[in-house]
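Participant: Mind folding the following:
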Amino acid sequence: MDYRHHRLAVLRRQLAQLTAQICATPVGSPERDALLIPMEPLMDTVLALADELHC
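Facilitator: Prediction:
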């Protein structure tokens, strides 16, 4: 596995963990809102790298 594939796997794990945290937090809570902030850039990075690797 090259570096980019490894990096994608790590980012996907981070995304899964963040998603689980968001799902476990009440809708409309300040905690959930705070967790949503890093979601978009992380998702963008995962999608861009996956597209680059054609995964």
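
Participant: hey, let's count contacts and neighbours off CA atoms from now on
Facilitator: Will do.

Participant: quick one: secondary structure of the residue nearest the centre of the chain?
Facilitator: Nearest to the mean C-alpha position of the chain, counting by C-alpha atoms, centre = their mean, stands L15 at 2.5 Å. For L15, the assignment made with DSSP: H, G, I helix; E, B strand; the rest coil gives helix.

Participant: From L49, how far off is it?
Facilitator: Going from L15 to L49 by C-alpha to C-alpha, to the nearest Å gives 13 Å.

Participant: Let's see this one next, to set against the first:
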Amino acid sequence: MPVGEIATMQQLLARTTARPRFVTTTLAVFAGLALLLAITGFFAVLSRA
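Facilitator: Below is the predicted model:
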């Protein structure tokens, strides 16, 4: 039986986790932006009171 592809365990792990890592990073960035927007809005409301 011929070997189709030779890769190290590190390469296989990186390939397997690339998409979940991208999704997690993207969601974390949007969560940070949402938090920044909420803090800005909260500060604006408190400064007008």
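
Participant: Mind checking the TM-score on these two?
Facilitator: The TM-score (TM-score structural alignment, normalised by the length of the second structure) is 0.50; 28 aligned residues with a C-alpha RMSD of 1.9 Å.

Participant: Could I get the buried residue list for stretch 46-55 of the first structure?
Facilitator: Buried residues in stretch 46-55 of the first structure, counting neighbours by 16 or more other C-alpha atoms under 10 Å, are found at V46, L47, L49, A50.

Participant: Just give me the neighbour total for L11 of the first structure.
Facilitator: Summarising burial for L11 of the first structure: neighbours were counted as other C-alpha atoms under 10 Å, giving 18.

Participant: So L53 of the first structure versus P30 of the first structure, what's the distance?
Facilitator: 36 Å.

Participant: go on, Q14 of the first structure?
Facilitator: 21 Å.

Participant: again with A48 of the first structure
Facilitator: A48 of the first structure is 29 Å from P30 of the first structure, by C-alpha to C-alpha.

Participant: before we move on, what about A9 of the first structure?
Facilitator: Distance, A9 of the first structure to P30 of the first structure, using C-alpha to C-alpha: 29 Å.

Participant: what about the two, which has more around it?
Facilitator: Taking neighbours as other C-alpha under 10 Å, A9 of the first structure and P30 compare with A9 leading, 14 against 11.
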